[in-house]
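**Student:** Predicted coordinates and the sequence they were generated for:
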Amino acid sequence: MTLYRANPKHGVAWITGGSSGIGRALAKDLAANGFVVAVTALDEHPIDSLIVETAQMPGRVVAYPCDVTDEPRMASTVAAIEKDLGPIVLAVFNAGNYIATPGEDLRVRDFRQSFEVNYFGIINGLVPLMERMRIRARGHIVLVGSVTAYFGWPTTAAYGGSKAAINILAESLKYDFDKMNVRVQVMNPGFIDTPLTEKNMLPMPGLMPVNRASRRMLRGIEHGGFEVTFPRRLSWGLKLLALLPRPVCRWFISTATRWTGRPLNFDRKPPSE
């Protein structure tokens, strides 16, 4: 059986984390391809300018503000989109954050916030949406991961851990989603030039402009398989690196990021509760 692939004639697209970065760029590309795109972002991150920019495109963008960590409101958002615009045939769970977690400055709240946004932000929308896609017996789900899911990097214990969990989530759900004619894909991009990567403490080889990354995601949605990863020179090199014995892999990453010579920083004060 050929798995369903989203078509704008069948319904609408929904993107979380669409106020900036790759989510915003992808919303524009989908609207240019004829999709009505429901964009979810925080209330304090309005997308009025995005709506104006896409007003003359074949499709359009509609705002559905929501905090992805709010489980009841995410369920209400799914219901509101389908009531107002029609069935969601494509969902891109893109909302995410990056909080650096250097080993000498670990904070429980940083781990919790990373997983609440990056992982449970997906679950809070995926569960109510799948109830509807299951009944319709078709749908297309895209989960945005990262190449940091392949193995551990310095400062990414929280971020990379959440992205690894997303990859396992997608792989585990695929067995049953296939039976329901719901395509699930995981996008594992490398370093994209967005406000999120500006907070990165690591060197970022192969940094890709956001518009180019969005086009790669769109191509993956239209033609790609289960995993879509880019830029290929970086991502496939990391895949090969992950096959090596872990001590070799850690040595390479430590050397490439110049982390071996980095001094520990104990200047930050403990967080006040």
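**Tutor:** Perfect, thanks for sending it. Numbering: from 1, shown residues only.
**Student:** alpha carbons only for contacts and neighbour counts from here, please
**Tutor:** Noted.
**Student:** ok, and the nearest residue to residue 63 once chain neighbours are set aside, which helix or strand is that part of?
**Tutor:** Spatial nearest neighbour of residue 63, chain neighbours left out: residue 39 (5.1 Å); criterion: Cα to Cα, 6 or more residues apart in numbering. Using DSSP states H and E, residue 39 sits in strand 36-40.
**Student:** okay, now the one to match up with it:
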Amino acid sequence: MPDPRDWWIVGASEGLGRALASRLDADRASLVLSARNAERLAGIAGGLRDALAVPMDVTDQASVMQAVEAAGPVEGFIYCVGQYEPMSARDWDTESAIAMTEANYIGALRVLGGVLPTMRARDSGRIVLVGSIAGYRGLPGAIGYGASKAALMHLAENLRFDLRGTGIRVQIVNPGFIDTRLTRKNAF
């Protein structure tokens, strides 16, 4: 089995994920970068020292399994996916809420299903799930997004307890508002 790459960043094509890729590259980490947009991802990876672009759609189980195989073993995994569409109770959109949950939470379950077994076999690894302060309290227009990020926070806490005493560290990161394409959709 090849040596594990340092970090796999899922959601690396823009915003915080892209910034993390640049920062970790500056620290000389070897990276696997994933997102849906293969062209943008290839451009980002091409500008870094040691980055492998592995396109993936976290809402598609077959795509996830292909990406897990292509990525190979990794020492660290960062799930930085953020799908957001403003949605209030007055303008309910079940399909939009489900799409946000699929990307922001269920996608993490899918990728962890491929990453965690190799970490457990090595008794070594780091899992970083990027949530949001929107997961703590309800916010205007954030019904699907806030609930999906709250679920991700709960998942991180469960993993942390279940993996205590192993060589696998689990962290949840809940950033505040960052000026990205997603936060520009807010009306507040």
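**Tutor:** Perfect, I can see it now. Everything numeric here is computed off the predicted structure, so don't read it as measured data.
**Student:** Give me the aligned partner of the residue nearest to residue 63 of the first structure over in the second structure.
**Tutor:** For residue 39 of the first structure, the aligned residue in the second structure is residue 33 (criterion: TM-score structural alignment).
**Student:** what number of residues lie near its match?
**Tutor:** 27 (other Cα atoms under 10 Å).
**Student:** distance from the strand holding residue 39 of the first structure to the second structure after superposition?
**Tutor:** Using mean Cα distance after the TM-score superposition for the first structure, strand 36-40 of the first structure ends up 0.7 Å from its aligned counterpart in the second structure, as a mean over the superposed pairs.
**Student:** Show me what residue 18 of the second structure aligns to in the first structure.
**Tutor:** Aligned counterpart of residue 18 of the second structure in the first structure: residue 24 (TM-score structural alignment).
**Student:** Just say helix, strand or coil for its match.
**Tutor:** helix (DSSP: H, G, I helix; E, B strand; the rest coil).
**Student:** That one contacts residue 16, correct?
**Tutor:** No - using Cα atoms under 8 Å, residue 24 of the first structure makes no contact with residue 16, being 9.4 Å away.
**Student:** Go ahead and confirm residue 136 of the second structure touches residue 150.
**Tutor:** Yes - Residue 136 of the second structure lies in contact with residue 150 (Cα under 8 Å); the separation is 6.5 Å.
**Student:** and these two? which has more neighbours close in?
**Tutor:** For residue 136 of the second structure versus residue 150, neighbours defined as other Cα under 10 Å are more numerous around residue 150 (22 against 14).
**Student:** Nearest residue to the more buried one in space, please, no chain neighbours.
**Tutor:** That would be residue 135: by Cα to Cα, 6+ apart, it lies 4.0 Å from residue 150 of the second structure.
**Student:** the longest strand in the first structure is where?
**Tutor:** strand 182-189 (DSSP state E).
**Student:** Residue 159 of the first structure maps to what in the second structure?
**Tutor:** By TM-score structural alignment, residue 159 of the first structure lines up with residue 145 in the second structure.
**Student:** Pull the contacting residues for its match.
**Tutor:** For residue 145 of the second structure, the contact set (Cα atoms under 8 Å, 6 or more residues apart in numbering) comprises 83, 84, 85, 97, 100, 101, 104, 134, 135.
**Student:** let's see 7 Å
**Tutor:** Residues near residue 145 of the second structure by Cα atoms under 7 Å, 6 or more residues apart in numbering: 84, 100.
**Student:** Kindly indicate whether it is helix, strand or coil.
**Tutor:** Classification of residue 145 of the second structure using three-state DSSP returns helix.
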